[in-house]
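Chemist: Predicted structure and sequence below. I'll ask about it afterward.
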Amino acid sequence: MHIEDIRLYCLSKSTQVVEELPFGPDTLVFKIGGKIFLLISLDQYDEIRFNVKCDPDYAEELRERYSQTVFPGYHMNKKHWNTVYVGRELQEKELKALIDHSYELVVQSLPRSVRNNINK
């Protein structure tokens, strides 16, 4: 997966997904309902990595199982965020599943009134 593949996949989750650059021109952020579910640096050349939200127990499991690919979230709350490297131990389908997990966690954390208005 390339950065553009990740970008398009995030945007495909819902027409209400927003992409922003709140931390400067080099960090692309994807939000749903005003909350971040993925961050990716745009100045990556050799190895692509992104940060996604994750259930704390599942985060630990992933870090143990994929010790060369999944790490505590860089510059994020290490309990709830993972940094995931593309092109190592996980295939595209598995990378998308981690994006889906992050997206769903964020959607479930939104107030019901906001959550009910999110379309696919």
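Modeler: Good, I have the coordinates.

Chemist: CA atoms for contacts and neighbours, from now on please.
Modeler: Fine.

Chemist: what about the strands in this protein?
Modeler: Shown for the chain, the strands assigned by DSSP state E span residues 18-20, 27-32, 35-41, 49-53, 70-72, 81-85.

Chemist: Reformat those strands into CSV and put mean neighbour count next to each item.
Modeler: CSV is the format used below for the strands of the chain (neighbours: other CA atoms under 10 Å):
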stretch, mean neighbour count
strand 18-20, 16
strand 27-32, 20
strand 35-41, 21
strand 49-53, 25
strand 70-72, 21
strand 81-85, 24
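
Chemist: List the buried residues for the longest helix along the chain?
Modeler: Taking residue count as the measure and DSSP state H as the definition, the longest helix of the chain comes out as helix 92-109. With burial defined by 16 or more other CA atoms under 10 Å, the residues of helix 92-109 counted as buried are 95-96, 98-104, 106-107.

Chemist: How about stretch 107-117?
Modeler: Within stretch 107-117, the residues that count as buried by 16+ other CA under 10 Å are V107.

Chemist: So what would you say the end-to-end distance of that stretch is?
Modeler: The first and last residues of stretch 107-117 sit 11 Å apart, counting by CA to CA, to the nearest Å.

Chemist: And for stretch 62-82?
Modeler: 9 Å.

Chemist: ok, second structure coming up, stack it against the first:
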Amino acid sequence: MDQQTVHEYLVNKPLVKVTQPFSKEVDVYKVNHKMFATLALGNDENNDANGEPIWWLNLKCDPDEALALRDMFTAVIPGYHMNKRLWNTIILDGTIPQNEIKRMIDNSFDLVVDNMPEKDKKIIAAHL
């Protein structure tokens, strides 16, 4: 998945807002004011074969699954600038299948929503 496809998938989740509290180069995706993803350009040394920058996606994750995903995919690393136990960084270099990235996004969204008060969960569920 490329940056644009990931962005579209993220913003099509119910009640998602995009903010840039850290800098204009980092999009932060929130549901009900709670962050579930960030999307930013990777480090300077992370360019594709054409010299184009590779985007990095931070997602919340169950701690056990976070470790398993890091073992399965070289493009999944501990969360960059995040709690490394609860967040993974997905390097969008084309090595992870699109459906797997969508599954990780869905899990991150669900983890955040599951920790909300019941009334907020119902409002979000009504938009699914």
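Modeler: Here it is on my side, so go on. Not measured: the values here are computed from a predicted model.

Chemist: hmm, back to that, which residue numbers in the second structure go with the longest helix of the first structure?
Modeler: With the alignment judged by TM-score structural alignment, the segment of the second structure matched to helix 92-109 of the first structure spans residues 98-115.

Chemist: so L11 of the first structure touches V29, yeah?
Modeler: No: with contacts defined as CA atoms under 8 Å, L11 of the first structure does not count as touching V29, sitting 11.1 Å away.

Chemist: which neighbours do the two share?
Modeler: Common contact partners of L11 of the first structure and V29 (CA atoms under 8 Å, 6 or more residues apart in numbering): E19.

Chemist: Let me have the buried residues of helix 92-109 of the first structure in TSV, adding distance to I40 of the first structure as columns.
Modeler: Converted to TSV, the buried residues of helix 92-109 of the first structure look like this (distance: CA to CA, whole Å):
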residue	distance to I40 of the first structure
L95	13
K96	14
L98	14
I99	12
D100	15
H101	16
S102	14
Y103	14
E104	18
V106	17
V107	19
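
Chemist: Just flag the most distant two among these.
Modeler: Based on CA to CA, the longest span within those runs between L95 and V107 and measures 18.6 Å.

Chemist: Just tell me what N58 of the second structure corresponds to in the first structure.
Modeler: Under the alignment (TM-score structural alignment), N58 of the second structure pairs with N51 of the first structure.

Chemist: Could you measure from the closest residue to its match other than its chain neighbours over to F23 of the first structure?
Modeler: The shortest distance from N51 of the first structure to any non-neighbouring residue, by CA to CA, 6 or more residues apart in numbering, is to T83 (4.4 Å). When distance is defined by CA to CA, T83 of the first structure is 17 Å away from F23 of the first structure.

Chemist: same question, K93 of the first structure
Modeler: With distances taken as CA to CA, K93 of the first structure is found 29 Å from F23 of the first structure.

Chemist: How about F37 of the first structure?
Modeler: To F23 of the first structure, F37 of the first structure is 15 Å away according to CA to CA.

Chemist: same thing with L11 of the first structure?
Modeler: Distance check for L11 of the first structure against F23 of the first structure: by CA to CA, it reads 19 Å.

Chemist: The two: which is more packed in?
Modeler: Each of L11 of the first structure and F23 has its neighbours counted (other CA atoms under 10 Å); L11 has more, 17 against 9.

Chemist: What about the closest residue to that one other than its chain neighbours, how many residues nearby?
Modeler: Distances taken as CA to CA, 6+ apart put V17 closest to L11 of the first structure, at 5.7 Å, once the chain neighbours are dropped. By other CA under 10 Å, the residues close to V17 of the first structure number 22.
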